[in-house]
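Novice: Provided below are the primary sequence and the corresponding predicted coordinates.
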Amino acid sequence: MAAVAAGLRHAQQGGDRRSIGQSARLVIAFFDASALIYLIEGNEPFAGRVRRELAAVSQAHPNLGTAVSRLSWLECRVGPIKHDNAAALALFDAFFTRPDLLWIELDRDVVELATAIRVRHGLRTPDALQAASCLQLGADHLLLTGDASFKRVHGLKVTVLA
């Protein structure tokens, strides 16, 4: 997953992410908050589905990267803070401080695309922001989520885990 950082730097410099590393394509798994909550809190059977999907994708794409939006950071931390669950908060914080994690910021481009997605596909605002964030990764992405409504967005490669 260290290839994510190199891929991002390369893409920001105008390069093609597929040329990173050996000849392997860099595919990035984008986590919607629901998938992260399933995985990190160990909510079965969904946590098992996330693990199996990640295992299958990383077998097919050994340079699999991971990405989240700042919105996922917010959504994942609300429950543990609200319920004063320091152990769960520490697990989420450990994930979010991974050096190989690619962050998609909610900048103007993301918000403009999210607006169009919300209008065209009727997604709720947070879901439209997640979809727009994932689409910033280009064609080689996989959106992991528990919400089937993301399948309405053209161009998103969605895996529904629920």
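Specialist: Sure thing, it's come through. Residues are numbered from 1 along each chain as shown.
Novice: can we go C-alpha only for contacts and neighbour counts from here?
Specialist: OK.
Novice: and for Asp32, nearest residue in space, chain neighbours not counted?
Specialist: Using C-alpha to C-alpha, 6 or more residues apart in numbering and skipping the chain neighbours, the partner closest in space to Asp32 is Thr145 (5.2 Å).
Novice: the strands in this protein, which residues?
Specialist: Along the chain, the segments classed as strands by DSSP state E run 28-31, 65-69, 101-104, 141-145, 158-160.
Novice: looking at those strands, which is buried most?
Specialist: strand 28-31 (a mean of 26; mean count of other C-alpha atoms under 10 Å).
Novice: what's that one packed up against?
Specialist: Judged by 3 or more C-alpha pairs under 8 Å, 6 or more residues apart in numbering; DSSP states H and E, strand 28-31 is in contact with strand 65-69, strand 141-145.
Novice: how far does stretch 97-116 stretch from start to finish?
Specialist: 31 Å (C-alpha to C-alpha, to the nearest Å).
Novice: what residues sit buried inside it?
Specialist: Asp100, Leu101, Leu102, Trp103, Ile104, Leu106, Val110, Val111, Leu113, Ala114, Thr115 (16 or more other C-alpha atoms under 10 Å).
Novice: Arg52: which of these is nearest?
Specialist: Proximity of these to Arg52 was ranked by C-alpha to C-alpha; the top entry is Leu101 with 19.7 Å.
Novice: give the contact list for the residue nearest to Asp32.
Specialist: Thr145 is in contact with Phe31, Asp32, Ala33, Ser34, Ala35, Val158, Thr159, Val160, Leu161, Ala162, counting by C-alpha atoms under 8 Å, 6 or more residues apart in numbering.
Novice: put this next to the previous one:
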Amino acid sequence: MGMSLADQIPDGATVLIDTNPIIYLFEGHPLVAPFEPIFAAVDAGRIQALVTPVTLSEVVTGPLKAGKEALAERYRQAICAGNGWSLREIDADIAVLAARLRIRHRLRLPDAIQVAVAVHEGCHALVTHDRDFHGLTDLLVLGVKTPGQ
């Protein structure tokens, strides 16, 4: 058996978790499988998970659109309640860094914000299922195999 994504993260590290893996976890989607060891490592206290307001907004959109207020609140609590998870607010430094990263890597603004928070906070990696991060050189991207990997 090969190395899991979590095996690539040292003990005590912080990773920024992008939206899709969290949605996969909450919805029990089959695509959560490669990310499960990371979520288990967070639950065990081996690593810390960081999320942004972008992720929180994207995660609760589906339940809110379906009129499931209680489910949206449960998702919010799961992300913001601690237990290895923390939400990093966006400040002026992160906003300017996001603009620079957006220009350098031709990222959409939400993606640039994700990367800016991860870089600013010294995250070991960005955990994602989004191929838009494939050319990123500012930090380790874990989750999606891209051509040449």
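Specialist: That came in fine, so what should we check first? All of these numbers come straight from a predicted model, not from anything done at the bench.
Novice: what lines up with the residue nearest to Asp32 of the first structure in the second structure?
Specialist: Applying TM-score structural alignment, one finds that Thr145 of the first structure aligns to Thr128 in the second structure.
Novice: can I get the contacts of Thr145 of the first structure in JSON lines including distance to Ala47 of the first structure?
Specialist: Converted to JSON lines, those look like this (distance: C-alpha to C-alpha, whole Å):
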{"residue": "Phe31", "distance to Ala47 of the first structure": "13"}
{"residue": "Asp32", "distance to Ala47 of the first structure": "13"}
{"residue": "Ala33", "distance to Ala47 of the first structure": "13"}
{"residue": "Ser34", "distance to Ala47 of the first structure": "10"}
{"residue": "Ala35", "distance to Ala47 of the first structure": "8"}
{"residue": "Val158", "distance to Ala47 of the first structure": "17"}
{"residue": "Thr159", "distance to Ala47 of the first structure": "14"}
{"residue": "Val160", "distance to Ala47 of the first structure": "12"}
{"residue": "Leu161", "distance to Ala47 of the first structure": "9"}
{"residue": "Ala162", "distance to Ala47 of the first structure": "10"}
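Novice: filter those residues by whether they're kept in the second structure.
Specialist: Shared contacts between this structure and the second structure among those (both residues aligned by TM-score structural alignment, their matches' C-alpha atoms under 8 Å) comprise Phe31, Asp32, Ala33, Ser34, Ala35, Val158, Thr159, Val160, Leu161.
Novice: so the third one touches Arg77, yeah?
Specialist: No: taking C-alpha atoms under 8 Å as the contact criterion, Ala33 of the first structure and Arg77 are not neighbours in contact, 9.7 Å apart.
Novice: quick check: the match of Thr145 of the first structure vs Lys68 of the second structure, distance?
Specialist: Distance from Thr128 of the second structure to Lys68 of the second structure, counting by C-alpha to C-alpha: 25 Å.
Novice: next one: Thr61 of the second structure
Specialist: 10 Å.
Novice: how about the nearest residue to Leu161 of the first structure, chain neighbours excluded?
Specialist: The shortest distance from Leu161 of the first structure to any non-neighbouring residue, by C-alpha to C-alpha, 6+ apart, is to Gly146 (4.9 Å).
Novice: the one you found contacts Asp127, correct?
Specialist: No: assessed by C-alpha under 8 Å, Gly146 of the first structure is found out of contact with Asp127, at 11.2 Å.
Novice: before we move on, back to that, kindly reformat the buried residues of stretch 97-116 of the first structure as a markdown table containing distance to Arg152 of the first structure.
Specialist: Below are the buried residues of stretch 97-116 of the first structure laid out as a markdown table (distance: C-alpha to C-alpha, whole Å):
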| residue | distance to Arg152 of the first structure |
| --- | --- |
| Asp100 | 30 |
| Leu101 | 27 |
| Leu102 | 25 |
| Trp103 | 24 |
| Ile104 | 21 |
| Leu106 | 21 |
| Val110 | 18 |
| Val111 | 18 |
| Leu113 | 15 |
| Ala114 | 13 |
| Thr115 | 15 |
